[in-house]
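S.K.: can't give you the sequence, but here's the structure:
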C-alpha cells in the first residue's frame, strides 16, 4: 500500500483533476488518536528528566494504565489519554510541576493558534 501511495503521489501533476483517495487506515486517523491528548513543555529540562517525568505524572494524575506518555524532544512531550474524563481532570487541576519546576501543557487541537508556548 505504501508503494501504491508513493507512486500515486509521484505521478501527480498540477493538471490532474481526479483527487487521490486515501484508504481508511489507522495511519490516516491522526485526528482521532490525538483528540484526547495534551502537549506540554518542561520549563527547565536541565533539572527535569523527561523519562522520569513521563513515568511519574500518570501516578500524580491518578491515571496509571489509562495514559501513554511520549517524549517529542528534550523538553516537549505528549500524553494520550484513553478517557476524556481523565484528560479533563488533569487540565482542570493544573498547574502541574515536576521536580520542583513548572511544566506547561495544553489540550491538542487540530489547528492550534500561534503561541509562544511552543516556539523554539
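M.R.: Yes, it's here. Bear in mind that the values here come from a model prediction, so they are computed numbers and not experimental data.
S.K.: from here on, just use CA atoms for contacts and neighbour counts.
M.R.: Noted.
S.K.: how about the most centrally placed residue in the chain: what's its closest non-neighbour residue?
M.R.: Residue closest to the average C-alpha location in the chain (CA atoms, centre = their mean): residue 78, at 4.1 Å. Once flanking residues are discounted, residue 78 sits nearest to residue 39: 4.5 Å by CA to CA, 6 or more residues apart in numbering.
S.K.: would you say the one you found is within a helix?
M.R.: No. Secondary structure assignment (DSSP: H, G, I helix; E, B strand; the rest coil) places residue 39 in strand, not in a helix.
S.K.: that one: neighbour count?
M.R.: Using other CA atoms under 10 Å, residue 39 has 20 neighbouring residues.
S.K.: kindly report the same for residue 36.
M.R.: Neighbours of residue 36 under the rule other CA under 10 Å: 21.
S.K.: gap between the helix or strand containing residue 80 and the chain center?
M.R.: Per DSSP states H and E, residue 80 falls inside strand 76-81. Distance of strand 76-81 from the chain centroid (CA atoms, centre = their mean, to the nearest Å) equals 5 Å.
S.K.: so which residues of the protein form helices?
M.R.: 2-10, 30-34, 50-61, 84-92 (DSSP state H).
S.K.: take a look at this one as well, against the first:
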C-alpha cells in the first residue's frame, strides 16, 4: 500500500481506496531559545518501575552526585524523570560518574 491509500470494508470485502493528499505548511521559526533551555537537562527512565521509588530517587541522586541545591528533579510520569542543572559543569561531572543505576 502506498502513502495516501487506505483499506476500507465494502460489502464484506476489503477494498483499497485512495485518499486525497493534504498539504500542510509549517512556518519557519527559530528554535534556538527552546534548545538552549534544555541544554543542561538530563532525562532518564526506570528500568524496573514496579520496584523503584521515584520520590526517593529524586531526593537521593542529587546527594549522591553532590550537587544538592544546584539541580531540580522532576517526575515526568510513566517511570520517566528529568533533572535540570543550574551549571553546565555539574551535568558534565554527573555524566562522568557512570554507570548510572539506582536501587537495583
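M.R.: Looks like it came in fine. Note that the structure is predicted; figures quoted are calculated from it, not measured.
S.K.: after superposition, what is the TM-score?
M.R.: In this superposition the chains share a TM-score of 0.66, using TM-score structural alignment, normalised by the length of the second structure; 80 aligned residues with a CA RMSD of 2.4 Å.
S.K.: just send the helices of the first structure back as CSV, with mean neighbour count and distance to residue 104 of the first structure too.
M.R.: Listed next are the helices of the first structure as CSV, based on neighbours: other CA atoms under 10 Å; distance: least, CA to CA, whole Å:
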stretch, mean neighbour count, distance to residue 104 of the first structure
helix 2-10, 10, 37
helix 30-34, 12, 18
helix 50-61, 15, 13
helix 84-92, 14, 11
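S.K.: from residue 90 of the second structure, how far off is the aligned partner of residue 52 of the first structure in the second structure?
M.R.: Residue 52 of the first structure maps onto residue 56 in the second structure, with residues paired by TM-score structural alignment. Distance of residue 56 of the second structure to residue 90 of the second structure, computed by CA to CA, to the nearest Å: 21 Å.
S.K.: how about the aligned residue in the first structure for residue 41 of the second structure: what's its closest non-neighbour residue?
M.R.: With the correspondence set by TM-score structural alignment, residue 41 of the second structure lines up against residue 37 in the first structure. Excluding its sequence neighbours, the residue lying closest to residue 37 of the first structure (CA to CA, 6+ apart) is residue 80, at 4.2 Å.
S.K.: what's the burial count for the one you found?
M.R.: Here the number of neighbours of residue 80 of the first structure (other CA under 10 Å) works out to 19.
S.K.: would you mind measuring from it to residue 14 of the first structure?
M.R.: Residue 80 of the first structure is 38 Å from residue 14 of the first structure, by CA to CA.
S.K.: just residue 38 of the first structure next, same as before
M.R.: From residue 38 of the first structure to residue 14 of the first structure the distance is 37 Å (CA to CA).
S.K.: who has more neighbours, those two?
M.R.: Neighbours per residue, other CA under 10 Å: of residue 38 of the first structure and residue 14, the larger number sits with residue 38, 20 against 5.
S.K.: report the contact partners of that one.
M.R.: 78-80, 87, 105-108 (CA atoms under 8 Å, 6 or more residues apart in numbering).
S.K.: returning to that earlier point: aligned to the residue nearest to the centre of the first structure, what sits in the second structure?
M.R.: Aligned partner of residue 78 of the first structure by TM-score structural alignment: residue 82.
S.K.: over to residue 67 of the first structure?
M.R.: Aligned partner of residue 67 of the first structure by TM-score structural alignment: residue 71.
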